[in-house]
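1. Turn this into a model:
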Amino acid sequence: MSISKDQANKAASVNLDDDEPFRPGAPAAARPPRTAPGQLMDLQGKYRDAQAAIERLEKGGNAMELPLSRIIRVPGRQRPLTADERAELKVNLDVNPLIHPVVVLPETEDGYELFSGYNRVELYEELGRSTILAVVRDVPADRVEVLAFYANLLAPSLPDFKKYEGLKARQVETGFTLGQLSEESGMSTSSISRLLKFETLPHEAIQVLEKNPFILGATAAENLAKATEAGRGNLVIEAVIKLAEARLLNTANNKTPRFTEDNAVAHANGVKPAAAKATPLPPMVVKQGKSHFAKLVVRGDQVTIKFSNATTSAGEWAGKFESFMKSELVKMSELD
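-> Predicted coordinates:
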């Protein structure tokens, strides 16, 4: 077995930040699938296996109440949560005892390095707790970072931008080619190549994404990268800023964002997105007693009136409509 495959197998056995309910599943297939759906199922299987593995870590041995002040957090290991996921977890931790302890590495002079449970530790601090239930596990020093990276990479909810950051950091650390990253991670080279397109976005856009990693997926990022290469970097920056603003506004109002990834790509390419077609109004029927007198149909800026009786004087009614509209315009001018 090659070193890279050995690392991949070990990475699939640990989930660094399992702040979700555990759903142990069947082992992942030994031979990497070739199709996109097969690769997705394979990664999902690896993630379930990772959850089961860390559950075993947490259950084994004696847990202890560890002071939060003694826990050392390493930047880059915390799996980001959406606002809804974070709020749900915080409420859960506030009202329920911690069933699964966090995992720390053996104590050093500086304290205990946190291996699993970054979101739980952070939320415990916000809740005003001073200690958290923890177990100590000895993980080989040369395996901590690679296990941490791939455990997070396999999380289904990890945004594409964070996957890019992790893959890029891994590539810089190891000097791996796309093929080697693919062999190690189980992801296709095309998926990795698409994720790495984030790198070609303008620096200002990257800064926005660092603070708002959920707003842009890899496919849209690839299209924005093409716009950047075509010399439309300023439009790309504007598009990413608009995405962040739309998410912030609509999260506050609990609404679906109006400025979408498709809008962002269109903006970056200088194309005005097609306006949504207005929902046509149903015909309005005017009755005289029980009989239909006329039907009004609205199409855009036109109102069509069709009288049911051919003997009705259309010209006479046109004069009445004219008089009515003039009187309404007078009322409107008085209000101004």
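
2. all contacts plus neighbour counts: C-alpha atoms, from now on.
-> Fine.

3. Go through the protein and flag its longest strand.
-> The single longest strand within the chain, with elements called by DSSP state E, is strand 291-299.

4. which strands and helices sit next to the next helix or strand after it?
-> Tracing the chain C-terminally past strand 291-299 and defining elements by DSSP states H and E, one meets strand 302-307 next. Other helices and strands packing on strand 302-307, by 3 or more Cα pairs under 8 Å, 6 or more residues apart in numbering; DSSP states H and E, are strand 291-299.

5. If you count neighbours, what's buried in the strand it packs on?
-> For strand 291-299, a neighbour-count test (16 or more other Cα atoms under 10 Å) marks Ala294, Val297 as buried.

6. Let me know the angle separating that strand from strand 302-307.
-> Counting by axes from the mean of the first three to the mean of the last three Cα atoms, to 10 degrees, strand 291-299 lies at 160 degrees to strand 302-307.

7. Which strands or helices does the one helix or strand Leu195 maps to pack on?
-> Element membership for Leu195, per DSSP H and E: helix 189-195. Using 3+ Cα pairs under 8 Å, 6+ apart, the elements in contact with helix 189-195 are helix 160-174, helix 178-185, helix 218-229.

8. Could you also give me the structure for this next sequence, so I can compare it with the first?
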Amino acid sequence: MVTNKLKDRLLSRTSNLAEKVDAAVANRPADAPARANTMPAQLGAFRLEAREYQERIQKLTDELEQARKAGGAMDVPLADLHEVPGRRRHKSPEEFAELRENLRNNKLIHPVAIRARLEGGFEIVSGHWRTDAYRELGRATIRCVLDEGSEDEATVGAFYANLLQSDLTDYEKYLGFKDIHRRFPDATHTSMADSAGVSRAAVTKLMSFEHLPQPVLEILQARPSLLTANYGLELARLTREGKAERVVEAVNQLAAGKIDQTQAVKFASADPVKARPVTNAQTVKIKAGRSVYCSMRTASKVLRLEFQSEEDAQAVQEELRALLERRAEIVKTAQSSESEK
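-> Predicted structure coming up:
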């Protein structure tokens, strides 16, 4: 049985309910779309929304094409821009912050190059960091130009354009040439060098990164500027010679800041220091009564005598030399007899 207090609370919450519903219906805009309640209706609404999105993208594409032919660009919503892996070049957090602040206060000089996607929207050909900066600045659109090349041409073109940038690391250049070889398996070092406008030796040196151990490549993926191609070539050679573990350790120390690149190559080149067998030294004390006359210490092939006085050491020296000379003669005679057999 409901108590009086609970009953009053329920009545207060539902009082004037009919009037509130009528007011909400009356205040709803006349053109507000009704929400689909059934599965077929929801599917139809989704298809309509997708068609409208495709029509909007097609309209933007047509306008971009007209702008391209006229030698200009146009603003495109940032929400319609998508990144394709492998086209973005490395930029440090400091460099990105500098770019963002520059774009906060200055006009965008170089528009973002984009291509229309089959699934809708546009893929970024070049200008990823400019797009990121605009997003962080809260901008809704960014100036773009339409690129009419194929997907492979867009990716390869973006790489070759970035190749001319002085801040592109050797490891990033290697990743670019590796991607080109994946897209065009028949490409040789010579053909890639000709397309890039560099020497074949330069491409071969860059491609030596692929021979480094996997742990090293993982480090370079996070820190691409850690190792240049010259030293990468040497470490790759050492890896092929069976010193992969030394190469990994060397790069770990390089990443930790303990050594530089030259020292890393030297470290990887050196053979591991073998532990010397530990020999237990023995000490014998020769006494004259209760006092120690001489301490004799032996360790492997070393014999050390220590007397209490310099006079005793000099006195024994002649006797010890005569003893050693007699021992040497005995050894000499034994060796002569052995050679005559």
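
9. on that earlier part again, I would like the residues contacting the helix holding Leu195 of structure 1, please.
-> For helix 189-195 of structure 1, the surrounding residues in contact (Cα atoms under 8 Å, 6 or more residues apart in numbering) are Asp160, Phe161, Lys163, Tyr164, Leu167, Leu178, Gly179, Leu181, Ser182, Ala218, Thr219, Glu222.

10. try 10 Å
-> Contact with helix 189-195 of structure 1 is made by 36, 160-165, 167-168, 177-183, 185, 196, 217-223, 225, as judged by Cα atoms under 10 Å, 6 or more residues apart in numbering.

11. ok, now which ones touch Ile259 of structure 2?
-> Ala250, Val251, Asn252, Gln253, Val265, Phe267.

12. could these be laid out in CSV, adding secondary structure, distance to Leu164 of structure 2 and neighbour count?
-> Listed next are the contacts of Ile259 of structure 2 as CSV, based on DSSP: H, G, I helix; E, B strand; the rest coil; distance: Cα to Cα, whole Å; neighbours: other Cα atoms under 10 Å:
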residue, secondary structure, distance to Leu164 of structure 2, neighbour count
Ala250, helix, 30, 25
Val251, helix, 27, 27
Asn252, helix, 30, 17
Gln253, helix, 31, 17
Val265, helix, 28, 21
Phe267, helix, 33, 18
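
13. Out of these, flag the one nearest to Gln165 of structure 2.
-> Val251 (25.9 Å; Cα to Cα).

14. how about the helices in structure 1?
-> 3-11, 36-59, 83-95, 118-126, 141-153, 160-174, 178-185, 189-195, 203-211, 218-229, 233-253, 261-268, 314-335 (DSSP state H).

15. what does the shortest one correspond to over in structure 2?
-> What it means is helix 189-195 of structure 1. Mapped onto structure 2 using TM-score structural alignment, helix 189-195 of structure 1 spans residues 200-206.

16. and Arg77 of structure 1, which of the helices of structure 1 is closest to it?
-> Minimum separation from Arg77 of structure 1 across these (Cα to Cα) falls at helix 141-153, 6.4 Å.

17. what's the closest one packed up against?
-> Helix 141-153 of structure 1 sits against helix 3-11, helix 36-59, strand 112-116, helix 160-174, helix 178-185, with contacts defined as 3 or more Cα pairs under 10 Å, 6 or more residues apart in numbering; DSSP states H and E.

18. of all the ones you listed, which gets the most neighbours per residue?
-> Highest mean neighbour count of these: strand 112-116, a mean of 23 (counted as mean count of other Cα atoms under 10 Å).

19. And it, what does it pack against?
-> By 3+ Cα pairs under 10 Å, 6+ apart, strand 112-116 of structure 1 packs against strand 71-72, strand 102-104, strand 131-136, helix 141-153.

20. Superposed on structure 2, what's the mean shift for the shortest one?
-> Translated: strand 71-72 of structure 1. Here strand 71-72 of structure 1, set against structure 2 after superposition, deviates by a mean of 0.8 Å using mean Cα distance after the TM-score superposition for structure 1.

21. so that strand matches what in structure 2?
-> Using TM-score structural alignment, strand 71-72 of structure 1 pairs with 81-82 in structure 2.

22. what residues does the matching stretch touch?
-> Taking Cα under 10 Å, 6+ apart as the rule, stretch 81-82 of structure 2 contacts 112, 114-117, 120-125, 128, 131, 141-142.

23. same thing with stretch 225-239 of structure 1?
-> So stretch 225-239 of structure 1 is contacted by 194, 197-208, 219-224, 241-243, 245, 259-261, 263-270 (Cα under 10 Å, 6+ apart).

24. Please indicate which of those are buried?
-> By neighbour count, with 16+ other Cα under 10 Å, the contacts of stretch 225-239 of structure 1 hold 194, 197-202, 205-206, 208, 219-224, 241-243, 245, 259-261, 263-269 as buried.

25. which residue sits closest to the residue nearest to the spatial centre of structure 1 in space, ignoring its chain neighbours?
-> Central residue of structure 1 (Cα atoms, centre = their mean): Phe214, 3.7 Å from the mean position. In space, and not counting its chain neighbours, Phe214 of structure 1 is closest to Pro159: 5.5 Å by Cα to Cα, 6 or more residues apart in numbering.

26. tell me the contacts of Leu243 of structure 1?
-> Residues near Leu243 of structure 1 by Cα under 10 Å, 6+ apart: 208-209, 212, 214-216, 237, 249, 257-261, 263-264.

27. residue in structure 2 matching it?
-> By TM-score structural alignment, Leu243 of structure 1 lines up with Leu254.

28. quick one: that match and Gly120 of structure 2, what's the gap?
-> 45 Å (Cα to Cα, to the nearest Å).

29. Of the helices of structure 1, which is nearest Leu68 of structure 1?
-> With Cα to Cα as the criterion, Leu68 of structure 1 lies closest to helix 118-126 of the helices of structure 1, at 7.4 Å.

30. what's the offset of that closest one from the middle of its chain?
-> Relative to its chain's centre, helix 118-126 of structure 1 lies at 21 Å (Cα atoms, centre = their mean, to the nearest Å).

31. what's in contact with that helix?
-> Applying Cα under 10 Å, 6+ apart, the external contacts of helix 118-126 of structure 1 come out as 16-19, 68-69, 71, 73-74, 77-81, 86-87, 89-91, 93-94, 98, 101-103, 114, 127, 129-133.

32. From these, keep the buried residues only.
-> Burial of the contacts of helix 118-126 of structure 1 was assessed by neighbour count (16+ other Cα under 10 Å); the buried members are 16-19, 68, 71, 73, 77-81, 86, 89-90, 93, 101-103, 114, 131-133.
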